[in-house]
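[1] Sequence and predicted structure are below.
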Amino acid sequence: MNSNQTIAQQLAPVKQCAQQSLIVVMSDIPNDLEALASFSMLAKAYCNTHAGAEVLLNIASVVEQGGIWIGESIMQKLLGGAVLEAPQIERAMGKWSKVLTGREFEVAKAIAIGLTNKEIALKMHITERTVKAHVGAVLDKLQLKNRLQLALLVKEG
């Protein structure tokens, strides 16, 4: 793939051509930001290109069974603190959508399917700036750190 493009730019054509495919992203120099970007583009796994055969077989097994292969450092970032506060408990109980406006809920669903702000803006007939405002409001209301956490929450509930 082209190293001058972001991971999202590299995965977009793959996602369009092979919508039902299970995507595993491998990187020579893996990093958390690239991993998060890969998962936001609906990749099912992210790993080092130098992973051993046993690890690759484990990844294949997890992905084939419908799971997601997430490295330990990414998992720690996603989980954040271990103490559940009231808003987190509500999210865990599936009540997260009740705190969002209709538009915020639409934006959250669009993020969960991997749309970019630009794509969401086009789909909803609003400006990208408005989308960014909705994304910020959703993340604040749900006390989430990033789009990946939001996508995982939407897909769970």
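    Yep, it's here. Residues are numbered from 1 along each chain as shown.

[2] hey, let's count contacts and neighbours off CA atoms from now on
    OK.

[3] distance between the helix ranked longest in the chain and the chain's centre?
    Longest helix in the chain, counting residues (DSSP state H): helix 128-142. Helix 128-142 has its C-alpha centroid displaced from the chain centroid by 16 Å (Cα atoms, centre = their mean, to the nearest Å).

[4] One more: stretch 140-157?
    Taking the mean of its C-alpha atoms, stretch 140-157 sits 9 Å from the chain's own mean (Cα atoms, centre = their mean).

[5] Any chance you could list what contacts that stretch?
    36, 39-40, 78, 87-88, 91, 94, 96, 99-100, 108-109, 111-114, 139 (Cα atoms under 8 Å, 6 or more residues apart in numbering).

[6] want to compare, so here's the second one:
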Amino acid sequence: MIRLLLADDEAMIRAGIRAILASDPELDVVAEAADGREAVDLAISHHPDVALLDIRMPRLDGLAAAAEIGRAAPEVAVVMLTTFGEDDYIAKALDVGASGFLLKSGDPRELIAGVHAVADGAAYLSPKVARRVITQFAGGRMARGAAARDRIGGLTEREREVLALVGAGLSNAEIARRLHIVEGTVKAYVSAILTRLDVRNRVQAAIVAHEAGLVA
């Protein structure tokens, strides 16, 4: 069972999202918040697997709440859920350590797929957001590619293999099956990779993998 925290300042929106999540018997909303400060407090007290946060909320916006959750409860994976898809929101969400970014206007199946992916240790961007990220990072690719190759220079051959699979969007369980190792070992590799690359989450690591040419 995947335990969820849902935070949105609009009660009707929360009810709609909760109804979508309830269609999957493996998902359980264990706490709801109407503002960002409450979301942080509930993340600390309830320890959900995934926190779904709206970006624009009173008292503390979703981006600030995500940053605080990352510091106070780093085991909680954060997914930003919003009607806004501007590039600056996407960039800020990735900077504060969000593992997913979904648009409320997207297919409900994306929401369920995203929650499962993030809970399984992967990253998830809605297709529209993924296109924006790819476009944004397309410019200046050669310079960033050289920098990224320098960054991965200190990784072992196995760490590069794991990083390439993270870049391809595979979860820890999928990487374990692909490399014929246990999932706990994959988690240890991913943690080491994030530290060596000085990145906050799998999304940022995946970007490095793509820029370094590890992913076709």
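    Thanks, I have it. Just so we're clear, the structure is a prediction, and the values are computed from it rather than from any experiment.

[7] Which among the contacts of stretch 140-157 of structure 1 count as buried?
    36, 39-40, 78, 88, 91, 96, 100, 108-109, 111-112, 114, 139 (16 or more other Cα atoms under 10 Å).

[8] Just the closest of those to residue 55 of structure 1, please.
    Nearest to residue 55 of structure 1, judged by Cα to Cα, of those is residue 39 at 18.7 Å.

[9] contacting residues for that closest one?
    Residues in contact with residue 39 of structure 1 (Cα under 8 Å, 6+ apart) are 45-46, 148.

[10] Got a quick ChimeraX command for the buried subset of those?
    Only the buried entries of the contacts of residue 39 of structure 1 go into this ChimeraX selection, using 16+ other Cα under 10 Å:
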select :45,46,148
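
[11] Of the contacts of residue 39 of structure 1, which is the nearest to residue 30 of structure 1?
    residue 46 (8.2 Å).

[12] What does that closest one correspond to in structure 2?
    Residue pairing (TM-score structural alignment): residue 46 of structure 1 is matched to residue 101 of structure 2.

[13] do residue 74 of structure 1 as well
    Counting by TM-score structural alignment, the partner of residue 74 of structure 1 is residue 133.

[14] From residue 86 of structure 2, how far out is that match?
    11 Å (Cα to Cα, to the nearest Å).

[15] between those two, who's got more neighbours?
    More crowded of residue 133 of structure 2 and residue 86, by other Cα atoms under 10 Å: residue 133, with 16 against 10.

[16] Can you get me the start-to-end distance on stretch 95-114 of structure 2?
    19 Å.

[17] what does it rub up against?
    Here stretch 95-114 of structure 2 has contacts from 20-21, 24, 63-64, 66-67, 70, 77-85, 90, 93, 118, 122-126, 129, 200-203, using Cα under 8 Å, 6+ apart.

[18] Please repeat the previous calculation with a cut-off of 6 Å.
    Stretch 95-114 of structure 2 has contacts (Cα atoms under 6 Å, 6 or more residues apart in numbering) with 67, 78-83, 123-126, 200-201.
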